[in-house]
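Colleague: Attaching a predicted model along with its sequence, questions to come.
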Amino acid sequence: MKPVLYGYFRSGTTYRVRAALNYKGVDYDYEPVDLAGGAQSGEAYKRLNPQGLVPALKVDGGVLTQSPAILEWMEETWPEPALLPHEPILRARTRAFCAAIGCDIHPIQNLRILKAVKAMKDSDPDAGTEWARHWITVGFEALEQMAEPDAGAGGFLFGTGPSLAEVYLMPQMFNAERFGVDLERFPKLVAANAAAQSVPEFAAAHPSRQPDAR
């Protein structure tokens, strides 16, 4: 069966999976889940993903959730073109870079956390933005240093071509721009994002190019 990706145009985790599916040339269908409208909390979607989060990927054998697990499964199922370097050290550094985003930066500035921050700040309309901008900046300070030893030709982070590092970086850069992070402080991340956006399959995954974009 053709894979079906359930997601939201502005979801960073969905963006990761879209980019990887496109890059690997996988033909898939897309089913929007309106996070702003609360569709992720409905009974129908929770039958697919009990956490009520996106993305979910329906494939032969069941439904996969959590973007790191989906991306690792994809790398094992469609190993070419590879999104992890062949050298073990570079593979480990790439995974560490991804984890810094996936575990330490993204989770504390996603939609449900920003709503909670705003609620705790007496509905201050700027509270969520300030929170996200602060923690993205802190995370990017480390990522800029993590990328430095391995920034390769063409601006890519680990080697001379795109990897999972760019797959994780692109959505976080999109969020950084949304929240007004000063990106001039992070030239390697900016260069890597530009290099990634020059890859047609990655460019097609941008939130603005999705059918549910608004």
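Modeller: Thanks, I have it. Residues are numbered from 1 along each chain as shown.
Colleague: all contacts plus neighbour counts: C-alpha atoms, from now on.
Modeller: Fine.
Colleague: Could you list the residues in contact with the lengthiest helix in the chain?
Modeller: Identified as the longest helix of the chain according to DSSP state H is helix 127-147. Residues from elsewhere that reach helix 127-147, judged by Cα atoms under 8 Å, 6 or more residues apart in numbering: 97, 100-101, 104-106, 108-109, 114-115, 117-118, 121, 157-158, 176, 179-182, 186-189.
Colleague: so of those residues, which ones are in helices?
Modeller: Using DSSP H, these in helices are 97, 114, 115, 117, 118, 176, 187, 188, 189.
Colleague: take the one below as the second:
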Amino acid sequence: MTLYGYFRSGTSHRTRIALNLKGLDYDAISINLAKDEQSEPLFKAINPQGLVPALQTDDLLLYQSPAILEWLEEVYPHNPLLPKDAAGRMQVRALSAMIGCDIHPINNRRILQYLRNELSVDEDEVLAWCQRWIAEGFAALETLLAKDEARGKFCYGNSPTFADCYLIPQVYSARRFKVDLTPYPHIMAIDEHCRTLQAFFDADPMNQPDAPH
């Protein structure tokens, strides 16, 4: 498999985590978002939406990280990232969607570039925008995590799931945007634990070949 992504892309980050947790090998091709390589015809021929990640298998091109994670779970059921029961799967998918639908999209590069270039928003206001929506989403997520008395060291249960694949990149992004993370002890504990695991360590943005060194 070949993963087209970018070291700091949250969606690429979550996909790397899932691939690593599944123990799957892949080649990485960097699409430099800072240089707008995702908008060039060469990459748009691969993904017309011009977004990373894209995952190329022998006979299939996958795009949109939620769909990629679901495909990985179906095709490679070992090291499952979803619970066995319907209620558990609902909970994991809901936690994932809180991040993937309600936090990440309004803080990604396309939105921030529009704020800067089209609306002439200054950098302090852009930072405040990011902090506002991450903090609001994390507050709700923290409440749900605190209520789950059966939860272990992960977002759900005692093993990593989709929700952790989504959360750890969002915490990385929150640090980039200087969000005060002290109000979220459960999120911080999950992040600290996950980052001790090899799959998460290897997926970390700063451990990617295209990261600045």
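Modeller: Everything's here; your move. Please read these numbers as outputs of a predicted model, since none were measured by experiment.
Colleague: Would you mind giving the residues in structure 2 matched to the longest helix of structure 1?
Modeller: Under the alignment (TM-score structural alignment), helix 127-147 of structure 1 falls on residues 125-145 in structure 2.
Colleague: And that stretch, what's buried?
Modeller: Within stretch 125-145 of structure 2, the residues scored as buried using 16 or more other Cα atoms under 10 Å are 126, 127, 129, 130, 131, 133, 134, 135, 138, 141, 142, 145.
Colleague: that older thread, check the mean deviation of the longest helix of structure 1 from structure 2.
Modeller: On superposition with structure 2, the mean distance recorded for helix 127-147 of structure 1 (mean Cα distance after the TM-score superposition for structure 1) is 1.0 Å.
Colleague: coming back round to it: show the buried residues in the ones in helices among the contacts of helix 127-147 of structure 1.
Modeller: 97, 114, 117, 118, 176, 188, 189.
Colleague: got JSON lines for those, with distance to residue 39 of structure 1 too?
Modeller: Listed next are those as JSON lines, based on distance: Cα to Cα, whole Å:
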{"residue": "97", "distance to residue 39 of structure 1": "31"}
{"residue": "114", "distance to residue 39 of structure 1": "18"}
{"residue": "117", "distance to residue 39 of structure 1": "21"}
{"residue": "118", "distance to residue 39 of structure 1": "21"}
{"residue": "176", "distance to residue 39 of structure 1": "25"}
{"residue": "188", "distance to residue 39 of structure 1": "37"}
{"residue": "189", "distance to residue 39 of structure 1": "33"}
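Colleague: out of those, who's nearest residue 7 of structure 1?
Modeller: Of all these, residue 114 has the smallest distance to residue 7 of structure 1: 18.8 Å, by Cα to Cα.
Colleague: what's the closest non-adjacent residue to that closest one?
Modeller: Among residues not flanking residue 114 of structure 1 along the chain, residue 128 sits closest, at 4.8 Å (Cα to Cα, 6 or more residues apart in numbering).
Colleague: measure that neighbour to residue 118 of structure 1 for me?
Modeller: Going from residue 128 of structure 1 to residue 118 of structure 1 by Cα to Cα, to the nearest Å gives 5 Å.
Colleague: for residue 212 of structure 1, same thing?
Modeller: 26 Å.
Colleague: can you check residue 210 of structure 1 too?
Modeller: From residue 210 of structure 1 across to residue 118 of structure 1, the span is 28 Å (Cα to Cα).
Colleague: Against residue 53 of structure 1, how distant is the aligned partner of residue 167 of structure 2 in structure 1?
Modeller: Using TM-score structural alignment as the criterion, residue 167 of structure 2 maps onto residue 169 of structure 1. As for residue 169 of structure 1, its distance to residue 53 of structure 1 is 20 Å (criterion: Cα to Cα).
Colleague: So for the two, which residue has more residues nearby?
Modeller: Between residue 169 of structure 1 and residue 53, counted using other Cα atoms under 10 Å, the more crowded position is residue 169 (26 against 23).
Colleague: Enumerate every residue touching residue 163 of structure 1.
Modeller: 82, 83, 84, 85, 94, 157.
Colleague: what's the answer for residue 210 of structure 2, then?
Modeller: 6, 7, 30.
Colleague: Residue in structure 1 paired with it?
Modeller: When structure 1 is aligned by TM-score structural alignment, residue 210 of structure 2 is paired with residue 212.
Colleague: how would you label its match: helix, strand or coil?
Modeller: At residue 212 of structure 1, secondary structure determined by DSSP: H, G, I helix; E, B strand; the rest coil is coil.
Colleague: roughly how far apart are the counterpart of residue 53 of structure 2 in structure 1 and residue 10 of structure 1?
Modeller: Under the alignment (TM-score structural alignment), residue 53 of structure 2 maps onto residue 55 of structure 1. According to Cα to Cα, residue 55 of structure 1 stands 11 Å off from residue 10 of structure 1.
Colleague: If anything else comes up later, I'll come back, but that's it for now.
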